[in-house]
Structure formats: C-alpha cells, structure tokens
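Colleague: With the sequence up front, the predicted model follows.
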Amino acid sequence: MKMQFPGMVTEAVADAVSGNWVDRFAPEWLKPYARLARWDRPIGWWLLMWPCWWSAALAAEAAGYMLPNIWHLVLFMIGAIAMRGAGCTYNDIVDRNYDGMVERTRSRPIPSGQVSTVQAVIFMILQALAGLVVLLQFNTYTIVLGFCSLVVVAIYPFMKRITYWPQSVLGLAFNWGALVGWSAVFGHLSWAPVALYAGGILWTIGYDTIYAHQDKEDDALIGVKSTARLFGGWTETAVSFLYIGATAFFVLAATLADAGPLAFLGLAVGAIHFIWQIIVLDIDDNDQCLKLFRSNRIYGWIVFTGFVVDGLIANF
C-alpha cells in the first residue's frame, strides 16, 4: 500500500483556488487527503451548507424566534465539511479511472498516485463518522431523515454513465439540508421546506451545468454525460429557466413559512445575481465558468441574510 511521508512533494490539483491554505500551510503528508476532501476548494461545502442554513433561518422565523439556532448552524457547517469531504472521496474512488482521462481531474490524488484506493476508503469512513457524530446531535426524526440521504449520495457518481441529468441527482443530494434544517427545529416536515428543497434542486442543476462546461470536450471523448453536453448552445436559456424555477420555489417556501418583506427582498437581490450570471456566461471560457460557479456562495449569503434580517425584525 502506497504511503505518504513528511517531506514528500505532492502535486496540486488543477482546479484548486490559487494560494489556498492547503497548498500554503498543510504538511506534505496531509495535502493529498485534504485535496481528496476538497479542503482546498471550499465552495463545495458552502453549497452543501446553504440549504441547511436557509431552512434553519426560515424555520426560526416560522417558529417566532429572532434568530436561527446558532448551535444548529455550527453543526450544519461541520457536517457540510465532513460529508462533502466524504462524498468527494467516495466520488473519486468510483471515478478513479475516468479522472485519469480528464485534463482537469487527472491531478487528483488517486489517479495521480498520491493516495491508494485503500487509503482513500479509510479516509472516507473517518469523515463519514465525523458526519455521523454531528447528525446524532439532532432529534430522532432528523437523524432518520439524514440517513435517508445516503441512498441518493451512493448512486450519484454512477449517474453520469447512464443519464444526461446527473446534475439532478446531485441536486437531490446537495439540498437535503433544506429538509433537515426545518426538521431540526420542529421534529417534522411541512410544505415550506419541501418547496425550498425543490428550488434548491433547480439551483444546483443550474450552477453545476455551468461548472460541467469545463469538462464537456473530455466528457464527450470518454462517454460521460452531463446537462452541459445535453444543453450545449442552449445552456444560457436552460439555466435561465432553471434559475427562474428556483426563485419561484424559494418565494413559495418563504410564503409558506410566513416570511416578511425583507426575505422576499433578499430573494429579489438574489434573482439579480442570477441575471448577472446569465448575462456574462460564456460556456467556452473555462475560467469564467468556474468563477460563476463559485459566485453561488455569494448568492447563498444574499438569501440567508434576507431570511435572518427579516426574522430578526419580525420577532424583535
């Protein structure tokens, strides 16, 4: 089994943020594992966390609280980092042969030989256990609900082999927190988090379609499917409809949660951010596609701020 030792030089991943903390500060033995977990690319856990935080904020407002439960927000952040890392490690294990044939992913730790498959499996289990510890802090309903998400997570890496809509399965997995954030407060679900979940799925298909345009040529050569390949030159139109649908479901969720005007103002500002993405999108500019994909962290802040400020004022 291949091992990494202090002092060994490891290869940076092609699509990591320049000057990230992993490349600058992590010891050499930790770097390949940090890259497996995508600690050098935090946008993934932000996108996994936002539905949790949005739901927690809407639930707090519906329950008459001034602010969402801070402890829950901390747990959701830790859980998002752990489970995003476990999910990415699992994805890299499943896709290890495909990744070696794609320019952007061939430098990942497994195909580049920095980490063995066995080591990756062990690391995945450790991250999943950290996520389990977080999940066990919630009520029984939420624990069961959290476990149900594992079915979707397990099948996601295989979807790109059989459907042009793998982004829809990613949406099902990445937005599960829209359900969990609500159930953590109430111990059950209602239509508001379901609407939030539906909107999140459309949002994810939109931003991940933009992201997938970076790989469309390599994907076509090796037979990997995606909405980027499906939509092609119609991507701007398709993503526009996806973002319109996402905004409509988010408005419905806020309405069902009895949110006030500032929540809707936040969604309106978020819609402007969506419009900006569509206007400047160039599907043949890989750097810009990555930039626009990452900009959805800002969208998350916009929506969350609107929900929190509205709840703060409404319940002051």
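Modeller: Yep, that arrived.

Colleague: When you work out contacts or count neighbours from here on, use the C-alpha atoms and nothing else.
Modeller: Will do.

Colleague: check contacts around residue 143.
Modeller: Contact criterion CA atoms under 8 Å, 6 or more residues apart in numbering gives 135, 136 as the residues in contact with residue 143.

Colleague: In whichever strand or helix holds it, which residues are buried?
Modeller: Residue 143 is part of helix 140-159, with elements assigned from DSSP states H and E. Within helix 140-159, the residues that count as buried by 16 or more other CA atoms under 10 Å are 142, 143, 145, 146, 149, 152, 153, 156, 157, 159.

Colleague: ok, the third one touching residue 180?
Modeller: If I follow you right, that is residue 145. Yes: using CA atoms under 8 Å, residue 145 is in contact with residue 180, at 6.9 Å.

Colleague: Make TSV out of the buried residues of helix 140-159 and add distance to residue 58.
Modeller: Below are those laid out as TSV (distance: CA to CA, whole Å):
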residue	distance to residue 58
142	16
143	20
145	18
146	19
149	21
152	25
153	25
156	28
157	31
159	32
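
Colleague: let's bring in a second model and compare:
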Amino acid sequence: MGRGLGSQLREYALLMRLDRPIGTLLLLWPTLWALWIAGAGRPDPHVLLVFVAGVVLMRSAGCVMNDFADRRIDPHVARTRERPLARGAVAPLEALLLAAALGAVAFGLVLTLNRLTVLLALGGAVLTVAYPFLKRFTHLPQIWLGASFGWSVPMAFAAQTGTVPQLAWLMFIAVILWAVVYDTMYAMVDRADDLKLGVRSTAILFGDADRALIGVLQALLLVALWLVGRQAGLGGWYHAALGVAAALSLWQQYLIRNREPADCFRAFLNNNLYGMAVFVGILLHYIYLPA
C-alpha cells in the first residue's frame, strides 16, 4: 500500500513538473526583479517568502491545468506522450483536484498580504486557468502566457508598496515580450507535431520569419528593460547585465539558426541565464548603491 502511494505521489510530482524547474525559474526571475526594485533592494522578508512559495505553487498548478487541457493531444506528440495524464497514470479528476489544492494553498498565502494584492491575485488565477485552452483558438497563446507569468510584477509592487506604478506596467510589458521570445523557441520544438494536430502557436504563425521576428522581439525586450532601468534609476551594474542579456540573445539566435528541435530547446533553456543576468544586475546595483 505504501509503495503504491509513493508511486502515485511521484506521478503527481511529474505532473507538477517538479523534475523540470525551468518553468519555475522563468516565472521566478521577473518576480524577483519586481520585488527588488519595488523594495529598493530590501524586499520585505514575508512578502518575499510568500511570492517565492507562490511561484512554485502556481507554476505547478499551471502545469497540471496545461496537461489536463492537452490530455488528448499529448499522447500524439513525441515530447509529451510520457506525461502522467497522457499515459493514464493520473485520472483527469485527480488532476483537477490537485490543481485546485495547489491554487488554494497559493491563495491562502496571498491572503496574508494587502487587499490590492489579493484582488490582483484573482486576476492572476483567471490568466493561469485560461492559458492552456487558448492554443485551440489563437496563434498567440504565448502573449497570454506572458501576461500570466508577468502578472507577478504588478502583484509584487502592490504587496511591497501598496500601489502599482507605471514602472510596474512597463516591466509587465517587458515580461510579455520575453515570454513570447522564449515560448516561441519552445513551440519551434513541437512545430511539426502541432501542425498535424491543429495546435496553434506563434512558431506556426511566424513561419519562415520566425528567427527574424524573434530577433525583433528580443530587441524590443532589451529596449523595454533599458527603459525599466532608466525609470528605476538603475546604474552601471544593471546596464552591464543588459549587455550580458544582449549577448545571450545573439547566442539564442545562433542556436535556432537551423530550427533543429534540440537546439531550439537549448535556446529556450538559455533564457534562465537571461533572467538571472538581469536579476544579478539589479541586485548588484542595490548592493553597491552609494550611501
């Protein structure tokens, strides 16, 4: 009995992608950007703890909802056919209950913060639940994903300062641009399977112009991040970090040059370093800020 329970818990962990933290990291970095800037380098420890835990919980819930929405598609895609729902190791009702439990715990944590943050969290929940179903209706689900991942930014400012200033919305736009960049690279991995199954994505919409349009978005992202730094008063460390981010963008372009699925996936994974570089630039700015 114990072994059976352990096996099922392992399937739940796989369903939540606890073995693949890249999605959690891509959600975590912009959250940390926002918390550090909103807190002028000293985010409130309680707020920081709530948001880090919330990132893990909501990313896990989002993965469960995504696999529930794709449970009839995933068995036909090489990269996803071994997922728990696709294999029948977890029942659809179990997945829904797990997602609800994760969301409830995350919302319980948010209830320890101010009213504005709680209200914004309700909007974030709608974004998270709706995203997995959009690929059936639009070629732009990546924009919705960006809004879902970026929603932590206005929430972080609200939790830290009690307001959502213009700077927060500028950073929110930057996160949307970033998500479209990396999730288009991710969608390039599955493009052949998605075309057969009728699944929509920016990778399919962009077609042969995918590399060029990703490049345009990468440039716009750097401009948006530069504007964030200018408005937040960030200095040399941050601008050096943007230089690293620009170099990583060029490396990602090199990786996707032949549109090989494995290299496109490497380019997607490389965005973890991108988000880390920007955060390190913010962190060092506040560490070495003159007294």
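Modeller: Done, it's in. Please read these numbers as outputs of a predicted model, since none were measured by experiment.

Colleague: what's the TM-score for these two chains?
Modeller: Comparing the chains after superposition, counting by TM-score structural alignment, normalised by the length of structure 2, produces a TM-score of 0.94; 291 aligned residues with a CA RMSD of 1.7 Å.

Colleague: what does stretch 236-255 of structure 2 correspond to over in structure 1?
Modeller: On the basis of TM-score structural alignment, stretch 236-255 of structure 2 is assigned to residues 261-280 in structure 1.

Colleague: Can you tell me what sits against the matching stretch?
Modeller: By CA under 8 Å, 6+ apart, the list of residues contacting stretch 261-280 of structure 1 from outside reads 236, 239-240, 243-244, 247, 250-251, 254, 292, 299, 302-310.

Colleague: what about 6 Å?
Modeller: Judged by CA atoms under 6 Å, 6 or more residues apart in numbering, the contacts made with stretch 261-280 of structure 1 from elsewhere in the structure are 299, 302, 303, 306, 307, 310.

Colleague: Same check on stretch 168-180 of structure 1?
Modeller: Defining contact as CA under 6 Å, 6+ apart, one finds that stretch 168-180 of structure 1 is touched by 48, 51-52, 55, 142, 152-153, 156, 193, 197, 200-201, 204-205.

Colleague: related to what we said a few turns ago, what does the helix holding residue 143 of structure 1 correspond to over in structure 2?
Modeller: Using TM-score structural alignment, helix 140-159 of structure 1 lines up with residues 115-134 of structure 2.

Colleague: what's the average distance of the match of stretch 236-255 of structure 2 to structure 2?
Modeller: After superposition onto structure 2, stretch 261-280 of structure 1 sits on average 1.6 Å from its aligned residues (mean CA distance after the TM-score superposition for structure 1).

Colleague: Tell me the buried residues in that stretch?
Modeller: Of the residues in stretch 261-280 of structure 1, those scored as buried under the neighbour-count criterion (16+ other CA under 10 Å) are 262-268, 270-271, 273-274, 277-278.

Colleague: For the corresponding residue of structure 1 for residue 80 of structure 2, give its distance to residue 279 of structure 1.
Modeller: Per TM-score structural alignment, the equivalent position to residue 80 of structure 2 in structure 1 is residue 105. Distance of residue 105 of structure 1 to residue 279 of structure 1, given as CA to CA, to the nearest Å: 28 Å.

Colleague: Equivalent analysis for residue 233 of structure 1, please.
Modeller: Using CA to CA, one gets 14 Å for the distance from residue 233 of structure 1 to residue 279 of structure 1.

Colleague: whereabouts in structure 2 does stretch 72-88 of structure 1 align?
Modeller: By TM-score structural alignment, stretch 72-88 of structure 1 lines up with residues 47-63 in structure 2.

Colleague: Mind reading off the mean deviation between the matching stretch and structure 1?
Modeller: With the two structures superposed, stretch 47-63 of structure 2 lies on average 1.3 Å from its match in structure 1, counting by mean CA distance after the TM-score superposition for structure 1.

Colleague: from the chain's centre, how far out does that stretch sit?
Modeller: The gap between where stretch 47-63 of structure 2 is centred and where its chain is centred comes out at 11 Å by CA atoms, centre = their mean, to the nearest Å.

Colleague: And the helices in structure 2?
Modeller: If you assign secondary structure with DSSP state H, the helices in structure 2 sit at 2-15, 22-38, 45-69, 84-87, 92-110, 115-130, 141-150, 152-161, 166-189, 191-197, 202-206, 210-232, 236-255, 261-287.
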